[in-house]
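**Q** this is the structure alone, sequence omitted:
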């Protein structure tokens, strides 16, 4: 098994306050971005938690109409991600583009107070998802450019853990607001707008505009084209498209999309679990909290493990855990422990993949094209998952839940096997190991 070299290269500078040979576990910029994501996710998940009920029960939208709107929103977010990543690289200001994305999402929250029909609400939410797509790649680029190559997995794990904390707190906040406030849904939307504005303020005040030059240089593989630097050439569309000629990045794009085509969406996993176990409907809203709790607890250890033993190994192991969850849903007896086991495997899957994939991309793409590279992989994966949701919904309607899940499991097994073959070179997903310089010839005295 490939083990990453954890020793620091000779002559590498340590951060202020760190002892010789030691670097901070997580850069301050990563913690600041994690705080922004935590606050923003509280705001977003407050709306997400009540939106289906608000649209269907409150405004009379059909489930089919809601599903179509949800697919459009996710598709918009995935496509805009490419624009955000490339634009941030082109103007060389990832914080500005990320800030525009966070700001657009924050501005959309109070607009929900003015929209009282499905059409305007759909437009507002499409703009909100546009902001999310705009900020994702620049934010991840800032994380990677602030972190040495051998700590990328840990850094993304810390960020994803903080992000997931917000995802846990958001639905709980919405629950308490709906229980206590007179305004109902409008109260949730109003509080969500205030929280989103706080996230933008934290971004402006505490996230540095430029990544540390030393960390950024450490995160760029020596063999990648277009080495970054103060005099790096301007990034245009031609340079961005040329990234697809990099074999390692092309392999990551292919595998992320291939595995996304067989990754059943979270909502369907929870519906399958309820169908399989006969879980009471009142407990259904708590199922996402089970996945999120496991993800929160294990995101950092999984990222650190990926830094040590190789990101390919952990990434593929995550999909093996998801396949095991599918197997339990298909064949395990409907015991009381089944929901806990499935949710634990589901959370483990996210812990082993959600931060590990961008960490792998970060050590493959040069610094001045980091946002574009992250956007290419993320967009391919997101669009593939949208296609999987549409296909799985159709298969469920035609064949029933069991055969549909069996087909998805067979597809995931095949795609994971192909991904294991394509990513067999550990350098594609593991931290770049510095080549040791030959020992200097000792000076001879005459």
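**A** That came through fine. On a predicted model such as this, the values are computed, not experimentally measured, just so you know. Numbers count the residues shown, from 1 in each chain.

**Q** make it CA atoms for all contacts and neighbour counts henceforth
**A** OK.

**Q** surely residue 88 touches residue 94?
**A** Yes - using C-alpha atoms under 8 Å, residue 88 is in contact with residue 94, at 4.8 Å.

**Q** which residues does the spatially most central residue of the chain contact?
**A** By C-alpha atoms, centre = their mean, the chain has its centre lying nearest to residue 354, at 4.9 Å. The neighbours of residue 354, taking C-alpha atoms under 8 Å, 6 or more residues apart in numbering as the test, are residue 160.

**Q** separation between it and residue 389?
**A** Applying C-alpha to C-alpha, to the nearest Å, the value for residue 354 to residue 389 is 18 Å.

**Q** now do residue 58
**A** Residue 58 is 25 Å from residue 389, by C-alpha to C-alpha.

**Q** the more surrounded of those two?
**A** Using other C-alpha atoms under 10 Å as the criterion, residue 58 and residue 389 rank with residue 389 on top: 23 against 13.

**Q** residue 378 reaches residue 77, doesn't it?
**A** No - between residue 378 and residue 77 there is no contact under C-alpha under 8 Å: 10.5 Å.

**Q** give me the element residue 388 is part of.
**A** helix 370-399 (DSSP states H and E).

**Q** how about that helix: buried residues?
**A** Neighbour counts over helix 370-399 (16 or more other C-alpha atoms under 10 Å) mark 370-389, 391-393, 395 as buried.

**Q** which strands or helices does that helix pack on?
**A** In terms of contacts (3 or more C-alpha pairs under 8 Å, 6 or more residues apart in numbering; DSSP states H and E), helix 370-399 is packed against helix 63-91, helix 118-145, helix 247-260, helix 356-362, helix 401-422.

**Q** okay, one more to line up with it:
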């Protein structure tokens, strides 16, 4: 009788680690805060244009400025996270500012107060975004990193789905009272703070005694791979301007103000159903090809929305836009985490958000100008063209990577 050769025995199947509790908790924090945010954001463009008489160009600038403020704050938040090696306190501060801003929107009877409330909200978003992503990267093993970022995005989009539904319900119950929606939006924001304080835990990492002190110049020493991801992301953000323009386009398609938030419900359903599965898939097959798929969805969404003069065509465009979001948002965060050393993850996410925020400010302002100068179709047609350029650059990146193997 011969003994089996141990070297010929099949190796046990490798068990994929479970997604950490902290990731789930951060996902539910995002869900609750997004319910609050979407209750306001889905009606704010109408409130500005119909209630306060603000032009589309000004709305585009306000939206872009809000994103720019958030992303500039994200850069410094990331640097602070790398200096302190603590992420949760910054996340609490950021979410807390966002929750406090909810109390300003209902009393904002002028454009100045609306801008102040949005600025406060966006500063909070800027402070919390980078440490939140750094927390996810820190607690997630590399082989489930895409799934972790995708799960957080999916739960976030559940909030994006529920928020507009709540807004529609309140609008129907309160006879179209937008201010009442703004007041109720403060409740889920407060609940988000409770979940963050109780269930999110900073990972305990042993720091060597001779660990070198952090210097600001380190945040500028990101490698070429990180900058390549940031460059592609900036181009995508230039092509995909604010959803405020998608909301305004719904009026061309025949929506009444009460039902405008429904477009965000549809978009977030498509977004939420795809973000987590796509994140898991990217851990196995790579991220570049899936990002190209997201841009194909964006091109078709732009072309559909450009000519959407009825409800059916508009809904198709919002579904495609949501699919683009689901195929791209979690991937970009995972790609930054993949290419960045652990000591600089906060700075990398901060730089990523700073660059894309500046691009969004320019892109949103330009979209508003093109809308007013050449009609509502023009921003979408330009967005489709820029998306096609991004696809070409991603294909070149993939070819270079294949040749270097």
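**A** Yes, it's here. Predicted, not measured: the structure shown is a model, and the values here were computed from it.

**Q** what would you report as the TM-score here?
**A** Once the chains are laid over each other, their TM-score by TM-score structural alignment, normalised by the length of the second structure reads 0.86; 391 aligned residues with a C-alpha RMSD of 3.0 Å.

**Q** picking that back up, now the common contact residues for residue 88 and residue 94 of the first structure.
**A** 138, 371.

**Q** contacts for stretch 277-291 of the first structure next, please.
**A** Here stretch 277-291 of the first structure makes contact (C-alpha under 8 Å, 6+ apart) with 168, 266, 270, 273-274, 334-335, 338-340, 343-344, 346-347.

**Q** report the buried members of those.
**A** Burial by neighbour count, judged by 16+ other C-alpha under 10 Å, picks out 168, 270, 273, 274, 338, 339, 343, 344, 346, 347 from the contacts of stretch 277-291 of the first structure.

**Q** return the distance of stretch 416-426 of the first structure from the chain's centre.
**A** From the chain centre to the centre of stretch 416-426 of the first structure is a distance of 21 Å (C-alpha atoms, centre = their mean, to the nearest Å).

**Q** buried set for it?
**A** Buried residues in stretch 416-426 of the first structure, counted by 16+ other C-alpha under 10 Å: 416, 419, 420, 422, 423, 426.

**Q** before we move on, what about stretch 227-247 of the second structure?
**A** Neighbour-count burial for stretch 227-247 of the second structure [16+ other C-alpha under 10 Å]: 227, 229-247.

**Q** and it, how far out from the chain middle?
**A** Relative to the centre of its chain, stretch 227-247 of the second structure is centred 10 Å away, using C-alpha atoms, centre = their mean.

**Q** list the contacts of that stretch.
**A** By C-alpha under 8 Å, 6+ apart, stretch 227-247 of the second structure touches 41-42, 45, 60, 63-64, 260-261, 263-264, 295, 298, 305, 318, 332, 335-336, 352, 355-356, 359-360, 362-364, 367, 382-387, 390, 393-394.

**Q** mind running it again at 6 Å?
**A** 352, 356, 359, 360, 363, 364, 383, 386, 387 (C-alpha atoms under 6 Å, 6 or more residues apart in numbering).

**Q** tally of neighbours for the aligned partner of residue 264 of the second structure in the first structure?
**A** Matched to the first structure by TM-score structural alignment, residue 264 of the second structure sits across from residue 288. By the criterion of other C-alpha under 10 Å, residue 288 of the first structure has 19 neighbours.

**Q** same question, the one 3 residues further on
**A** Residue neighbour count, defined by other C-alpha under 10 Å, stands at 25 for residue 291 of the first structure.

**Q** give me the nearest residue to it, chain neighbours excluded.
**A** Using C-alpha to C-alpha, 6 or more residues apart in numbering and skipping the chain neighbours, the partner closest in space to residue 291 of the first structure is residue 347 (4.4 Å).

**Q** returning to what we had before: from the buried ones among the contacts of stretch 277-291 of the first structure, which is closest to residue 214 of the first structure?
**A** Of all these, the one with the least separation from residue 214 of the first structure (C-alpha to C-alpha) is residue 347, at 33.9 Å.

**Q** the closest one contacts residue 293, doesn't it?
**A** No - judged on C-alpha atoms under 6 Å, residue 347 of the first structure makes no contact with residue 293 at a distance of 7.4 Å.
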